[in-house]
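>>> only the shape, not the letters, is given here:
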């Protein structure tokens, strides 16, 4: 497989554009002491992301009506319990993946 120079430049450009908003803020913020109110506000971001992902996956639109996908709710409940109990993102993600895989395998 040969790669064209323009394709290589596009891939490198996409990598640079991705790195700038994702990596640079972490490098800059590492040396700055944030006020407590900002740290508290930032602590809510994972909860917001988790809520957005959950709501998007278990609410279904059927002919202009909203309904709940109960198989997804069956996977969300143990995942939420583990998240509250361990407060570990990696453990929560692993449990969530295993719960959703189990639900999809069984139903």
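Alright, I've got the coordinates. Worth saying up front: this structure is predicted, and the values here are computed from it rather than measured.

>>> rest of the way, CA atoms for contacts and neighbours
Will do.

>>> contacts for stretch 81-89, please.
Applying Cα atoms under 8 Å, 6 or more residues apart in numbering, the contact partners of stretch 81-89 are 91, 92, 95.

>>> in addition, the following structure is provided for comparison:
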């Protein structure tokens, strides 16, 4: 099998572009002592990102705010959210959301 140099260089370039933003901040931040307020702020980033992703999926339909178009998703999100709060299990939460969505689509 022949490997073209352009493809090989493209793969190596993509690897470098993916590697640098992940390793460079890690190398720089491991040498510094971050203030406590920055650490507290960074702990909230994953929750904020997840909330933004969920809000977009649950509340928008074709770029417009619409609860009625997404009612089944909202109904499935309620028990999934309750299970997430009770168990703190990502797998359990995802399984609950999928199962409840499947049941609601079957019923309605």
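Arrived safely. All of these numbers come straight from a predicted model, not from anything done at the bench.

>>> overlay the chains and give the TM-score.
Overlay of the two chains. TM-score (TM-score structural alignment, normalised by the length of structure 1): 0.73; 102 aligned residues with a Cα RMSD of 2.5 Å.

>>> how about the equivalent of residue 95 of structure 2 over in structure 1, secondary structure?
Correspondence of residue 95 of structure 2 to structure 1, assessed by TM-score structural alignment: residue 98. Following DSSP: H, G, I helix; E, B strand; the rest coil, we place residue 98 of structure 1 in the helix state.

>>> tally of neighbours for residue 98 of structure 1?
14 (other Cα atoms under 10 Å).

>>> name the element residue 102 of structure 2 belongs to?
helix 90-107 (DSSP states H and E).

>>> residues of that helix that come out buried?
For helix 90-107 of structure 2, burial by neighbour count (16 or more other Cα atoms under 10 Å) applies to 93, 94, 96, 97, 98, 100, 101.

>>> now do the contacts for the fourth one.
Spelled out, it's residue 97 of structure 2. Residue 97 of structure 2 neighbours (Cα under 8 Å, 6+ apart): 76, 77, 79, 80.

>>> about what we covered before: which of the contacts of stretch 81-89 of structure 1 sits closest to residue 41 of structure 1?
residue 92 (21.6 Å; Cα to Cα).
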